[in-house]
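Visitor: compute the structure for the input listed below.
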Amino acid sequence: MRSAVGVWRWRKNPLRRRTDLVEAWVALTALVLAVLAMPVLGSVCGVMSDRALHRTVVREQRTRHATTAVVVRETHDHSTASDFDGLGGGREGRVRVVANWTAYDGSAHTGTVSAPRRSVPPGTTFRIWTDDKGMRTSRPLDAATAHAHAVFAGLGAALAAAGLVEGIRRLVVWRLVRRRYARLDRAWARCGPDWGRTGAGS
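Guide: This next block holds a predicted model:
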């Protein structure tokens, strides 16, 4: 940020214009916001995000359960397959299979799910995540990942605020420059045509 460039305009001199002083105030305000306000905003956003994500971690850890699924057969029916892999490794190296699993409440379930490619043979077992009713779900959020997301949220908020402040500063400076040129054009229009003529008073 080049907010400090206009601070020199604080100096008193006969050539200082009113817009120069305004630009100096804008530069100082932007500098103060960059040094003080934006770190505070980032910290507040990070803390609030961390608290919200921590509640999500607690809720998901309480309502999502790991269980063992047993492969019945491979299937090529993608329309009814669950997209949850529970392993965090994406879809590479995975196949669709019909599997049986027992839910947290003891109920038996059968469905088409995504399984590791090595789990294709019938009878092979692999881990899946389910909710309290035995329905397929994703892996619960862990505390370390939640904290990392909160840190990134805080940094993102601080950077977004910095961009907003710098954008407003540039807009104000642009308006001031346009006003200066407009005043110069009006002054030139008054005396420019007679510039240098004998007896024109210029």
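
Visitor: drop to CA atoms for contacts and neighbour counts, all remaining ones
Guide: OK.

Visitor: show me the helices in this protein, by range?
Guide: For the chain, applying DSSP state H gives helices covering 18-32, 38-63, 143-191.

Visitor: nearest to A115, out of the ones you listed?
Guide: Smallest distance to A115 across the helices of the chain (CA to CA): 21.8 Å, for helix 38-63.

Visitor: so what's the most centrally placed residue in the chain up against?
Guide: In the chain, the residue lying closest to the centroid (CA atoms, centre = their mean) is G156, at 5.0 Å. With contact taken as CA atoms under 8 Å, 6 or more residues apart in numbering, G156 is in contact with G42.

Visitor: before we compare anything, build this one as well:
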Amino acid sequence: MGRGRQGRKRFWRWRSNPLRRRDDIAEAWVVLAVWILVLVGGTIVGLAAAHATASTLDRQRADRHSVPAVLLADVPRPTSGKWSSGDKDLAKVRWRAPDGSVRVDRTLVTVGLRVGSRVVVWEDARGTLVTEPPGPTEATLEAAVMGGFAALALAGSVCATGALVRRRLDQRRMAGWDREWDLVGPRWGHRTG
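Guide: So this is what the prediction gives:
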């Protein structure tokens, strides 16, 4: 017997097993389908989610731009004594919108700044304050994370569905074994227990 044929026989052993049942074959196909859906479907869904996230973040970077603004109130440091140079707090700022009008709104600014300080704020095409868009590196990382979460979500739901189907098949097998035992058991004579 050739090596390739022996490998196929070993791999498909469940096909020639005299004890196999239709539910065993169905379970084998369910397991195969789950693996294919997890690997292929997870890859496709993950790539699609990553691409959609990257496109959205690219649009944000294109639509948003920074503008200079003036702080209209002091932004005191926290009194607890624990603060870092990256701490931010909401404060009122004034800036000029794309249409030339003067706007006032609240946004996050670094703590410790005094009234009249110049700050940079981000606005969209309508002149509404928005958050700073992520840079290219952050956008790539965020797209990868979102793609990974989407792939894991698909994999989790497919595996859960497969587990439910396999559980139902196990229940059917157990019920079948119980029926068969009820037929064969009395022929064996005296039952113990």
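
Visitor: quantify their similarity with the TM-score.
Guide: After superposition, the two chains reach a TM-score (TM-score structural alignment, normalised by the length of structure 2) of 0.68; 171 aligned residues with a CA RMSD of 3.1 Å.

Visitor: still on that earlier bit, mind putting the helices of structure 1 into a markdown table with distance to W101 of structure 1?
Guide: Output for these, formatted as a markdown table (distance: least, CA to CA, whole Å):
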| stretch | distance to W101 of structure 1 |
| --- | --- |
| helix 18-32 | 59 |
| helix 38-63 | 17 |
| helix 143-191 | 27 |
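
Visitor: run the chain-centre distance for stretch 58-75 of structure 1.
Guide: 31 Å (CA atoms, centre = their mean, to the nearest Å).

Visitor: to clarify, my last question referred to stretch 48-67 of structure 2.
Guide: Distance, centroid of stretch 48-67 of structure 2 to centroid of chain: 18 Å (CA atoms, centre = their mean).

Visitor: buried set for that stretch?
Guide: 48-51, 53-54, 57-58, 60-61, 64-67 (16 or more other CA atoms under 10 Å).

Visitor: aligned to the residue nearest to the centre of structure 1, what sits in structure 2?
Guide: Matched by TM-score structural alignment, G156 of structure 1 corresponds to F149 in structure 2.

Visitor: cool, T130 of structure 1 as well?
Guide: Applying TM-score structural alignment, one finds that T130 of structure 1 aligns to E123 in structure 2.

Visitor: so its match is in contact with H65, correct?
Guide: Yes - between E123 of structure 2 and H65 there is a contact under CA atoms under 8 Å: 5.7 Å.

Visitor: circling back to that earlier point, look up how far E142 of structure 2 lies from the match of G156 of structure 1.
Guide: 10 Å (CA to CA, to the nearest Å).

Visitor: distance check, D24 of structure 2 against D170 of structure 2.
Guide: Separation of D24 of structure 2 from D170 of structure 2 (CA to CA): 9 Å.

Visitor: what touches both of these two?
Guide: Joint contacts of D24 of structure 2 and D170 (CA under 8 Å, 6+ apart) do not exist.

Visitor: re earlier: closest one to G134 of structure 1 among the helices of structure 1?
Guide: So among those, helix 38-63 is nearest, using CA to CA, at 10.4 Å.
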